[in-house]
Each structure stands twice: as C-alpha cells, then as structure tokens.
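Undergrad: Pasting the sequence and the predicted coordinates here, then a few questions.
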Amino acid sequence: MTKSDLIERLTNCMQIRYDRAVSKTDVTAFLDALGDVAVAELQAGGEAPLPGLGRLTVKETATRTGRNPKTGEPMEIQGRRAPKFAAAKGLKDALK
C-alpha cells in the first residue's frame, strides 16, 4: 500500500463508517502531523501511542564487540537508538 492508497482508503472509511466528509488534503495533513508529533516525542525519550494499533518507543542498544568479516579482527560496534513498535492486543488478535 502506498501513501496515496492509504489516504484514499482513509477518506472512504471516514465517509462510510463515520459519515464524515474529509478531504484528501486534510487526511494528508493529519498523517504528516502524526509523523511529526511521533518523531518529536521519540526524540524527547517518550513514546507515541497509536490507538488500536500499538505504540512506538525508542530502544537503545549498548556498544558491543563484533568482528570484521574480512579480517576476523575484533571491532567495536557503537550503540544506537532505534524506533521499536509494540503491537496492541487487538491488532495481534485480529491477525490470528
């Protein structure tokens, strides 16, 4: 599914399920704002809930020792912060 497909389906769902006529421009602005808010919250060390889907958090990995595949020499792999998605129970149950 592409972003334009998602926007189209959300627009149709809002019309059918909620009897609300929203424009594709409004849906696009909402999705962009949701992304901006989620990024800002994760950068601040918080979590971003996605109701009905799950939540986004930040996972921090520690610095560790690895091996250079060419030489076999030990090397240090820097720790990092990465986004992590935890699915909600309802989403997990829907996929069973």
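TA: It's in.

Undergrad: Could you use CA atoms for every contact and neighbour count after this?
TA: Will do.

Undergrad: All the helices of the chain, residue numbers only.
TA: Using DSSP state H, the helices of the chain run over 3-18, 24-43, 89-94.

Undergrad: Put this next to the previous one:
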Amino acid sequence: MAAKPMTKAQLVSALAEKTGADKKTAGEHLDALTDIITGEVSGGGAVTLPGIGKIYCRERPERMVRNPATGEQIKKEADKVVKITVAKALKDSVNE
C-alpha cells in the first residue's frame, strides 16, 4: 500500500506522460472529466468508468441517529450521498 495518495499534480504528470500530451493539456482534460462527472452525478445520474467503477448518487431516507457524546436520539432529514461501486477488474488487479 502506498504511503500517501497520488496528488492532482502527480496524476496530471502521469496522464501527460502516458498520453504524450503536455501537462497543461492533461490538466485541462482532467478538470473537464471532473466537471462532467460532477454535473452528471449531482443531477441524479450515474457515470461508469470502464475498469474503475460506477459513480452514482443515492437518496437516503429520513432516519433516527444518536449523538455519541450525549446518547440523545435525533431525527436526521432525508439526504443524498455519492457512492462508488468498484469494478471487478480493479478489485482483481489489486489482489494479484
């Protein structure tokens, strides 16, 4: 396991090296991809990244939660949460 996660700058450098593009172009493409995914998921849709997984928005119903400090029960309103289902190919590559 890596000590630290890859930063955006490192990801942009790796993307530029892999595609043969310059870092500025690679950064613009990464930002565009982020914008597309954010727009689709925030609108209630889902995005499948082949070999990586599926990113989607799920609604959580209203529920009772407990304050761990006081033990008091509080009603939490319904909300939405972003979920990621990891692709089998990625899971298998980690366990090789």
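TA: Structure received. Just so you know, these numbers come straight off a predicted model, no measurement behind them.

Undergrad: What TM-score do the two superposed chains give?
TA: TM-score for the superposed pair, counting by TM-score structural alignment, normalised by the length of the first structure: 0.83. Supporting figures: 90 aligned residues with a C-alpha RMSD of 1.4 Å.

Undergrad: sorry, back to before: next, format the helices of the first structure as a markdown table and append distance to residue 69 of the first structure.
TA: Shown next, in a markdown table, are these (distance: least, C-alpha to C-alpha, whole Å):
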| stretch | distance to residue 69 of the first structure |
| --- | --- |
| helix 3-18 | 38 |
| helix 24-43 | 33 |
| helix 89-94 | 38 |
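
Undergrad: Of those, which is nearest residue 57 of the first structure?
TA: Closest approach to residue 57 of the first structure among the helices of the first structure (C-alpha to C-alpha): helix 24-43, 6.5 Å.

Undergrad: Just the buried residues of that closest one, please?
TA: Judged by neighbour count using 16 or more other C-alpha atoms under 10 Å, the buried positions of helix 24-43 of the first structure are 24, 27-28, 38-39, 41-42.

Undergrad: Out of these, flag the one nearest to residue 80 of the first structure.
TA: The nearest member of the buried residues of helix 24-43 of the first structure to residue 80 of the first structure, counting by C-alpha to C-alpha, is residue 42 at 13.5 Å.
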